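Asker: Got a predicted structure plus its sequence, pasted below:
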Amino acid sequence: MQAFTTVSGQAIPFGAANIDTDVIIPARFLKTITRAGLGKGAFCVLRENSDNVFDRNAGAPILIAGDNFGCGSSREHAPWALGDLGIRAVISPGFADIFAGNAYKNGLLLVTLPQEAVDRLLEVANDGHPITIDLENQVVTTPFQDRFEFAMDPFRKQCLVSGQDEIGLTLGMSPAIAAHEARLSAERPWLAGAACRAD
């Protein structure tokens, strides 16, 4: 997983609410077991219109969406497809819980802001100006002195900043885990499966 500190650039001014995971990546693209190439199927129904907001802003690292983004089925392919499309962060007034969990486990930052802030960022993005998301300081800024602070779960922030999921963080503690297991085995050998001997 790529470490996340700051992302800056053009944002895709999407803004639609209640976008479910079938819109993000339709079921017909779920036959693959790899993440590579899913970006071509991302929002494919909407991208059938040649003047769609996604292709007009190809390569933009930020997506601005409406409320309840990622509702519907729990497919992990949704954040995979967004990542393959080049999106590193999504800004919205709210996200579906299962989608949010999948997003964080796959290095996609979700920023929850009030609707008024999202509307302002949509305006900035529609005018072609860049947006910056600073995860360390938990703030979204624009070239026009707009500054929107956002809340973030400390554990999810730690994972994103370090570029590690739960498994990676656990593996990083291998020396401490091994030391604990060795100490426990010496203090309580019966827990480690050692045979009990009668005196």
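Answerer: That came in fine, so what should we check first? Please read all numbers here as calculations on a predicted model, not as lab measurements.
Asker: C-alpha only now, for contacts and for neighbours.
Answerer: OK.
Asker: sec struct for residue 7, please.
Answerer: strand (DSSP: H, G, I helix; E, B strand; the rest coil).
Asker: Let me see the contact set for the residue lying closest to residue 18 once chain neighbours are set aside.
Answerer: Take residue 18 and drop its neighbours on the chain: the residue closest to it by CA to CA, 6 or more residues apart in numbering is residue 68, 4.9 Å away. Residue 68 is in contact with 17-19, 92-96, counting by CA atoms under 8 Å, 6 or more residues apart in numbering.
Asker: Mind checking which of these are in strands?
Answerer: residue 92 (DSSP state E).
Asker: quick one: which two of the contacts of residue 68 are the most distant?
Answerer: Spatial extent of the contacts of residue 68 (CA to CA) is set by the pair 19 and 93 at 12.5 Å.
Asker: picking that back up, which members of the contacts of residue 68 are classed as buried?
Answerer: 17-19, 92-96 (16 or more other CA atoms under 10 Å).
Asker: quick one: which of these is nearest residue 141?
Answerer: When those are compared against residue 141 (criterion: CA to CA), the nearest one is residue 92, at 14.8 Å.
Asker: Can you verify my assumption that the closest one contacts residue 100?
Answerer: No: using CA atoms under 8 Å, residue 92 is not in contact with residue 100, being 11.5 Å away.
Asker: Now do the shared contacts for the two.
Answerer: By CA under 8 Å, 6+ apart, the residues touching both residue 92 and residue 100 are residue 110.
Asker: Structure two is appended below for comparative analysis:
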Amino acid sequence: MDPLREVAGRAIPFGAKNVDTDVIIPAHWLKTVTREGLGRGAFETVRAQPGNVFDDPDFAGAPILIAGDNFGCGSSREHAAWALRDMGVRAVIAPSFSDIFAGNAFKNGILAVVLPQAEVDRLLEVARTDPVAIDLEHQVVSTPFQDRFGFEIDPFRKACLMDGLDEIGLTLARNEAIATYEQRRAHDMPWLAPSLTKTTEKAA
């Protein structure tokens, strides 16, 4: 997972409330066995409407999405986070998120920023014409007009995002400790891992 410390650029001023995961990525896209290409199906029903913000060339490849309250509600499909990443989105700003979506977003390297509705409204206004910046280290969202909005984030999630560590990365970071434990267990309880014991003895 790529480290995330700052996200800056155009932000898609979506703003809709109660956007569920079926809107983010419709069910018929879930048959895929890969994460790649899901961005084409993201917000398909919204994109069917003329003049929608997702097909506006000004926001092509925008790394930030600004949404309304209760973003990501509905089913627990992780494909919603995959689709956003495939679109190039690295951060979503909203007044609130579904807990499951927020967890899936974190696991896929997407920062979920919670701000009060008034501050989200201000960002929606700015985003129509100007860029938005998110500084994860200092937990601040800013604009070219001196707006500075602080946000809270779980320290563990912040550290993982900044270091680019997903669940696999966290496990690999403990590789030496795991190997030491496996060797000790093989020595103390050889009946649980006879093949590992033989390998260790040959190496010695």
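Answerer: Okay, I see it. Bear in mind the structure is a predicted one, so any value in this text is a computation, not a measurement.
Asker: Could I get the TM-score for this pair?
Answerer: Superposed pair, TM-score by TM-score structural alignment, normalised by the length of structure 1: 0.91. Supporting alignment: 192 aligned residues with a CA RMSD of 1.6 Å.
Asker: So which of the contacts of residue 68 of structure 1 sit within helices?
Answerer: Within the contacts of residue 68 of structure 1, no residue falls in helices by DSSP state H.
Asker: In JSON lines: the contacts of residue 68 of structure 1, plus distance to residue 30 of structure 1.
Answerer: Below are the contacts of residue 68 of structure 1 laid out as JSON lines (distance: CA to CA, whole Å):
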{"residue": "17", "distance to residue 30 of structure 1": "23"}
{"residue": "18", "distance to residue 30 of structure 1": "21"}
{"residue": "19", "distance to residue 30 of structure 1": "18"}
{"residue": "92", "distance to residue 30 of structure 1": "25"}
{"residue": "93", "distance to residue 30 of structure 1": "28"}
{"residue": "94", "distance to residue 30 of structure 1": "25"}
{"residue": "95", "distance to residue 30 of structure 1": "22"}
{"residue": "96", "distance to residue 30 of structure 1": "20"}
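Asker: Tell me who's in contact with residue 6 of structure 2.
Answerer: 133-137.
Asker: What separation do you get for residue 28 of structure 2 and residue 39 of structure 2?
Answerer: Distance of residue 28 of structure 2 to residue 39 of structure 2, computed by CA to CA, to the nearest Å: 13 Å.
Asker: Out of the contacts of residue 68 of structure 1, flag the one nearest to residue 128 of structure 1.
Answerer: Using CA to CA, the contacts of residue 68 of structure 1 come closest to residue 128 of structure 1 at residue 92, 18.6 Å.
Asker: counterpart of that closest one in structure 2?
Answerer: Aligning on TM-score structural alignment places residue 92 of structure 1 opposite residue 94 in structure 2.
Asker: gap between its match and residue 22 of structure 2?
Answerer: For residue 94 of structure 2 relative to residue 22 of structure 2 (CA to CA), the value is 18 Å.
Asker: now swap in residue 72 of structure 2 and tell me
Answerer: Plainly put, residue 72 of structure 2 is 9 Å away from residue 22 of structure 2 if you go by CA to CA.
Asker: same question, residue 140 of structure 2
Answerer: 30 Å.
Asker: All the strands of structure 1, residue numbers only.
Answerer: Under DSSP E, structure 1 gives strands at 6-9, 11-13, 62-64, 89-92, 109-112, 131-134, 139-141, 147-149.
Asker: nearest to residue 49 of structure 1, of those?
Answerer: It's strand 11-13; of the strands of structure 1, that one is closest to residue 49 of structure 1 (CA to CA) at 15.6 Å.
Asker: Other residues contacting that closest one?
Answerer: By CA under 8 Å, 6+ apart, strand 11-13 of structure 1 touches 53-54, 57, 60-65, 122-123, 125-126, 130-131.
Asker: Kindly name the residues of structure 2 that line up with it.
Answerer: Under TM-score structural alignment, the match for strand 11-13 of structure 1 is residues 11-13.
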